[in-house]
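Undergrad: Predicted model, plus sequence, below.
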Amino acid sequence: MTAQRIDGKALAARLQETVAARTAGLGATQGLRPGLAVVLVGSDPASQVYVRSKRRRTAEAGMQSFAHELPEDTGEAALLELIARLNTDPAVHGVLVQLPLPAHIDPMRVLAAIDPAKDVDGFHVVNAGRLATGQPGLVPCTPLGCMMLLRERHADLSGLHAVVLGRSNIVGKPMAQLLLAENCTVTVVHSRSRDLPMLCRQADILVAAVGRPELVRGDWIRPGATVIDVGINRVVRPDGTARLIGDVAFDEAAAVAGAITPVPGGVGPMTIACLLANTLIASCRQAGLPDPDLTPAPGA
């Protein structure tokens, strides 16, 4: 068996095209242009690259991009003051604070300060609570992207057994909630779970989100299962060059699974595309408009 490769890069491009079209229509009919403010504290190289990509993609979608780059020694009070200003700025519909923050700043306090209506990362406890109770809210971008990738493979998820490997607030927990909302039977496994391979082999859908390179081996996969690899791990080869690999041993898993996302080119591109989608949704809700239809055009 050779698994179908689920192309996150292609789906992300289709979603961004849809977002750009809806954004243009919103401007033409309502005179409204969604705006995304991205706040970066410090000079972490990986964060800088990611933030630049977000800004570029925001502009490509026809949205306003507001950049706030603060020095490493910025105090927590100053950061909270900036967030308060962004919360009340009518041109800003989405506020994103890039993580990780410097050690002297409490990330939970910062995330809690963002207006839930502008929390396009979906990390605020209000949005987490809405997701858990089935109410409308802003959904974390990576799990939202994972769900869209799953729908590329499965028209109906109802009744499938989904195993989520990882229990973080950013991916694992919201992923489980989204799968429950699709009527999956959901098992969440983590570092304290007993016999991880056995639990993973039960999955029709396996979502790996633990940040451990190639933890999931081929013999952990149920034949024909769909594997969503959220991990992005930078590993250095013996010659000193680096490469990105996932939490799943891709070649081994692809020989067993029915479908699998690659790393890179799977979940990663979907995260930024879903950030743009959340910004558009947030702008519509703040203007009292219905949520836009963001169903991507069918792939080729």
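TA: Okay, I see it.
Undergrad: C-alpha from now on. contacts and neighbour counts both.
TA: Fine.
Undergrad: and Ala112, how many residues sit next to it?
TA: Ala112 is flanked by 15 other residues according to other C-alpha atoms under 10 Å.
Undergrad: no, scratch that, I was asking about Ala128
TA: If you count neighbours by other C-alpha under 10 Å, Ala128 ends up with 23.
Undergrad: And the strand or helix carrying it, how far out from the chain middle?
TA: Secondary structure assigned from DSSP states H and E places Ala128 in helix 125-132. How far helix 125-132 lies from its chain's middle: 16 Å, per C-alpha atoms, centre = their mean, to the nearest Å.
Undergrad: And it, what does it pack against?
TA: Helix 125-132 is packed against helix 172-181, with contacts defined by 3 or more C-alpha pairs under 8 Å, 6 or more residues apart in numbering; DSSP states H and E.
Undergrad: ok, now with 7 Å
TA: Here helix 125-132 is seen to pack against no other helix or strand when contacts are counted using 3 or more C-alpha pairs under 7 Å, 6 or more residues apart in numbering; DSSP states H and E.
Undergrad: what's the angle between it and helix 172-181?
TA: Note on geometry: by axes from the mean of the first three to the mean of the last three C-alpha atoms, to 10 degrees, helix 125-132 and helix 172-181 are set 30 degrees apart in direction.
Undergrad: One more to weigh against that first structure:
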Amino acid sequence: MKNEVKAEVDEIVASGGRRPHLCVLLVGKDAARISSESIKLPESTSQKTLLQVIDKLNKNQEVDGILVQLPVPGHINERSVCNAIDPSKDVDGFHTVNIGRFCADQQAFVPATPAGVMEIIRRTADATTTICHRYTPPEQLTVFTKTADILVVATGIPNLITADMVKEGVAVIDIGINRIKDEKTGKIKLVGDVDFEGVSKKASYITPVPGGVGPITVAMLMKNTMKAYRKEINFD
């Protein structure tokens, strides 16, 4: 996917065009970030100042995509920030215009993580979807997970899905990112919502945490930025 975006960019540059430009705003300290131009603002930054920065980027014709790294500090209203971004530059797909257009089956920027999951499935398979959630009773949840050919997990519960809950040959996409204490080392480590060690012995395909869906999310963000650059979505 990154190679596909690179080929598009190379073609644009070779024909004399400017490179697509993504701007990422980080307010305070956050471990998650991508490789791009970053505007770092202190945690004490007021909501008014942040909105002014976003407005300036909205008006900058050299900026194609804008992403505000979430979460923002508690004194800033997250929804106000997401809605301050020009929908045509909202490559994270969090503006209510993009959310609404997506729900209405219209062209829209789709958030990069679910878009990445769909890209994985689209390139390898098709499926009928069944939805459970973190409050589905365990015995009922197991009924559904055991019948799944493709299992996409995003609950925020470490190691929720264990080997006895899946069938042989299942394909597993683990979106969970949980920080837990390693009992052996005492250090904090990242784990998914799936017991990777156990489930990987039965799965035909499984994404690890970290290093699985994360890089695909970044790739989809680049693809969304390319869409914004090419103005493929008409917001008029």
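TA: Right, received. Where do you want to start? This structure is a prediction, so every number in the text was calculated from the model and none was measured.
Undergrad: Now the TM-score, please.
TA: TM-score for the superposed pair, counting by TM-score structural alignment, normalised by the length of the second structure: 0.90. Supporting figures: 231 aligned residues with a C-alpha RMSD of 2.0 Å.
Undergrad: what range in the second structure matches the helix holding Ala128 of the first structure?
TA: With the alignment judged by TM-score structural alignment, the segment of the second structure matched to helix 125-132 of the first structure spans residues 96-103.
Undergrad: quick revisit: following the chain onward from the helix holding Ala128 of the first structure, which element is next?
TA: Read in the C-terminal direction, the helix or strand following helix 125-132 of the first structure is helix 141-153, with elements assigned using DSSP H and E.
Undergrad: average gap between that next one and the second structure?
TA: Comparing helix 141-153 of the first structure with its match in the second structure after superposition yields a mean distance of 2.0 Å (mean C-alpha distance after the TM-score superposition for the first structure).
Undergrad: Any chance you could list what contacts the very next helix or strand once past that helix?
TA: Note on helix 141-153 of the first structure: by DSSP H and E, the next helix or strand toward the C-terminus is strand 161-165. Counting by C-alpha atoms under 7 Å, 6 or more residues apart in numbering, strand 161-165 of the first structure makes contact with 172, 176, 184-190, 200, 203-210, all of which sit outside it.
Undergrad: In strands, which of those fall?
TA: Using DSSP state E, the subset of those located in strands is 185-189, 205-208.
Undergrad: quick one, helices of the stretch 151-300 of the first structure?
TA: If DSSP state H, counting those that start in this stretch is used as the criterion, the helices of the stretch 151-300 of the first structure fall at 172-181, 196-200, 250-254, 267-286.
Undergrad: State the distance from the counterpart of Pro116 of the first structure in the second structure to Asp195 of the second structure.
TA: Using TM-score structural alignment as the criterion, Pro116 of the first structure maps onto Pro87 of the second structure. Here the distance between Pro87 of the second structure and Asp195 of the second structure works out to 38 Å (C-alpha to C-alpha, to the nearest Å).
Undergrad: which ones are touching the residue nearest to Met220 of the second structure when sequence neighbours are not counted?
TA: If you skip the residues right next to it in sequence, Met220 of the second structure has Ala112 as its closest partner in space, 5.2 Å away by C-alpha to C-alpha, 6 or more residues apart in numbering. Residues in contact with Ala112 of the second structure, defined by C-alpha under 7 Å, 6+ apart, are 92, 217, 220-221.
Undergrad: which residue lines up with Ala112 of the second structure in the first structure?
TA: Here Ala112 of the second structure is matched to Cys141 in the first structure, going by TM-score structural alignment.
Undergrad: Quick one: residues contacting Asn204 of the second structure.
TA: You called it Asn, but residue 204 of the second structure is Ser. Residues touching Ser204 of the second structure, when contacts are defined by C-alpha under 7 Å, 6+ apart, comprise 169-171.
Undergrad: now for it: what does it line up with in the first structure?
TA: Here Ser204 of the second structure is matched to Gly258 in the first structure, going by TM-score structural alignment.
Undergrad: what's the distance between the nearest residue to its match once chain neighbours are set aside and Phe250 of the first structure?
TA: Closest residue to Gly258 of the first structure in three dimensions, ignoring its sequence neighbours and counting by C-alpha to C-alpha, 6+ apart: Gly224, at 3.8 Å. For Gly224 of the first structure, the distance to Phe250 of the first structure equals 14 Å [C-alpha to C-alpha].
Undergrad: How about Val97 of the first structure?
TA: Taking C-alpha to C-alpha as the measure, Val97 of the first structure falls 32 Å from Phe250 of the first structure.
Undergrad: chain center to the biggest helix by length in the first structure, what's the gap?
TA: The helix that spans the most residues within the first structure, counting by DSSP state H, is helix 8-30. What separates the centre of helix 8-30 of the first structure from the centre of its chain is 17 Å, taken as C-alpha atoms, centre = their mean.
Undergrad: buried ones in that helix?
TA: Neighbour counts over helix 8-30 of the first structure (16 or more other C-alpha atoms under 10 Å) mark 8-12, 14-20, 22-24, 26 as buried.
Undergrad: Mind picking the one among these that's closest to Arg57 of the first structure?
TA: Using C-alpha to C-alpha, Gln16 is the member of the buried residues of helix 8-30 of the first structure that lies nearest Arg57 of the first structure, at 8.4 Å.
Undergrad: Let me see the contact set for the counterpart of the closest one in the second structure.
TA: In the second structure, the residue paired with Gln16 of the first structure is Lys2, using TM-score structural alignment. With contacts defined as C-alpha under 7 Å, 6+ apart, Lys2 of the second structure is in contact with Ala219.
Undergrad: what's the distance between Lys2 of the second structure and Asn98 of the second structure?
TA: As defined by C-alpha to C-alpha, Lys2 of the second structure lies at a distance of 24 Å from Asn98 of the second structure.
Undergrad: what does Gly156 of the second structure align to in the first structure?
TA: Matched to the first structure by TM-score structural alignment, Gly156 of the second structure sits across from Gly211.
Undergrad: you'd agree Phe66 of the first structure is up against Val38?
TA: Yes: using C-alpha atoms under 7 Å, Phe66 of the first structure is in contact with Val38, at 6.3 Å.
Undergrad: Specify the local secondary structure of Leu67 of the second structure.
TA: State at Leu67 of the second structure, reduced to three classes by DSSP: H, G, I helix; E, B strand; the rest coil: strand.
Undergrad: quick one: contacts for the aligned partner of it in the first structure?
TA: Taking TM-score structural alignment for the superposition, Leu67 of the second structure sits opposite Leu96 in the first structure. Under the criterion of C-alpha under 7 Å, 6+ apart, the neighbours of Leu96 of the first structure are 37-39, 119-121.
Undergrad: Most neighbours among those residues, please name it.
TA: Val120 (32 neighbours).
Undergrad: ok, so what distance separates that residue from Ile228 of the first structure?
TA: Distance, Val120 of the first structure to Ile228 of the first structure, using C-alpha to C-alpha: 23 Å.
Undergrad: and the alignment partner in the second structure of Val41 of the first structure, how many residues sit next to it?
TA: With TM-score structural alignment as the matching criterion, the partner of Val41 of the first structure in the second structure is Val27. The tally of other residues near Val27 of the second structure (other C-alpha under 10 Å) stands at 22.
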